[in-house]
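> Please find the sequence and the predicted model below.
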Amino acid sequence: MAHPYHHSLSSVRKWGGAVEDYLPIHSWFDASKAITADFRHRALRHHAEGIFMAETIFGSTITLSTGRMIPTRWVGEQHVIEDLGFIPSFADWVRCIRPEPWMGRARRLEGEVGAPHAAAPPATEVA
């Protein structure tokens, strides 16, 4: 797996600037390695939605140390393509998850917390 530093070197070759200009974005994409240190970490951010999330977090553009502005999305697309060869959707990842029985279990909480329809009617004013 590529390290965020190597992705950043690739960004420098593509758009100029310094490694430090890109490192926060590439590190964010790979921060999910803290959860699972194999390729499965990519399911959390390595997709089209993750690229747009990066844009929300880092802004629409970044300003390089040279003063040049480039779209954050370009950096995200570069990262995902370098790791996967294309940009999948989140749905592409989800289709590959094998459902387990525990994933669909949910308790009905209405009886425990009271459903809105079971709330007492508002008190009426006495004139």
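Looks like it came in fine. Computed from a predicted model, the values in this text were never measured in an experiment.
> CA atoms for contacts and neighbours, from now on please.
OK.
> so who does the residue lying closest to T61 once chain neighbours are set aside touch?
Leaving aside its sequence neighbours, T61 sits nearest to P71 (Cα to Cα, 6 or more residues apart in numbering; 4.2 Å). By Cα atoms under 8 Å, 6 or more residues apart in numbering, the contact set of P71 is 60-62.
> Please compare the first structure with the one that follows:
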Amino acid sequence: MSHCYYHALSSVKRWGGCVEDYRPLHDWFDQSKAIIADPRHRALRHHAEGIFMLEALFGQTITNSDGHIVPVRLIGEQHVLEDLGHIPSFADWARAIRPEAWMLRGNPKGSPGLDPAITKASLKEASHAH
């Protein structure tokens, strides 16, 4: 979905209430568009930890205008599923980010857990850039 309003409409269809009951939660997920206005903004909050962060900020439940209690985690899962089709971990996003040489500067031999082939490629590119 391209706009939080439509996510909120989807929430209304599932749990009742009105769009404004859900807009603040869906807006929170997409505030990262202020940093980067393309789908990569989703790497900041559209993952399992982002859903738990939403719950930490807004509480475990909300009570919508129809008086129904709705778990915040379900609203977060709905948002991410509608955008991505599944709920990735942050590690899933991080694996999709190709390390650049400037990212490795503090540890030029790489770091534990970082794919050595990626580290070597990044260091090789950095050495050719100078």
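Arrived safely, thanks for sending. Small disclaimer: the values here were computed from a predicted structure and weren't measured.
> Filter the contacts of P71 of structure 1 down to the ones also in contact in structure 2.
Comparing the contacts of P71 of structure 1 with structure 2 on both residues aligned by TM-score structural alignment, their matches' Cα atoms under 8 Å, the contacts found in both are 60-62.
> Pick out whichever of these sits closest to S10 of structure 1.
Nearest to S10 of structure 1 among the kept ones among the contacts of P71 of structure 1, counting by Cα to Cα, is I62 at 16.0 Å.
> how about that closest one, what's its match in structure 2?
When structure 2 is aligned by TM-score structural alignment, I62 of structure 1 is paired with I62.
> how about its match, what does it touch?
Per Cα under 8 Å, 6+ apart, neighbours of I62 of structure 2: 69-72.
> Confirm it sits in a strand?
Yes. I62 of structure 2 sits within a strand when classified using DSSP: H, G, I helix; E, B strand; the rest coil.
> For S32 of structure 2, see how far away it is.
For I62 of structure 2, the distance to S32 of structure 2 equals 23 Å [Cα to Cα, to the nearest Å].
> where do the helices sit along structure 1?
4-15, 19-30, 48-58, 72-84, 90-95, 110-113 (DSSP state H).
> Mind listing residues that contact the longest one?
Pointing back at helix 72-84 of structure 1 there. 1-2, 7, 11, 22, 25-26, 29, 46-47, 51-52, 54-55, 58-62, 86-87.
> Now list the buried members of those.
7, 11, 22, 25-26, 29, 46-47, 51-52, 54-55, 62, 87 (16 or more other Cα atoms under 10 Å).
> Would you mind giving those residues as TSV with distance to P99 of structure 1 added?
Listed next are these as TSV, based on distance: Cα to Cα, whole Å:
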residue	distance to P99 of structure 1
H7	33
S11	37
Y22	36
I25	31
H26	30
F29	25
H46	21
H47	20
I51	26
F52	27
A54	28
E55	31
I62	39
I87	23
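> For those, which two are the farthest from each other?
I62 and I87 (21.0 Å).
> pretty sure R42 of structure 2 contacts D30?
Yes. Using Cα atoms under 8 Å, R42 of structure 2 is in contact with D30, at 7.4 Å.
> coming back round to it: nearest to E110 of structure 1, out of the kept ones among the contacts of P71 of structure 1: which one, please.
Among the kept ones among the contacts of P71 of structure 1, and counting by Cα to Cα, the member closest to E110 of structure 1 is S60, at 42.0 Å.
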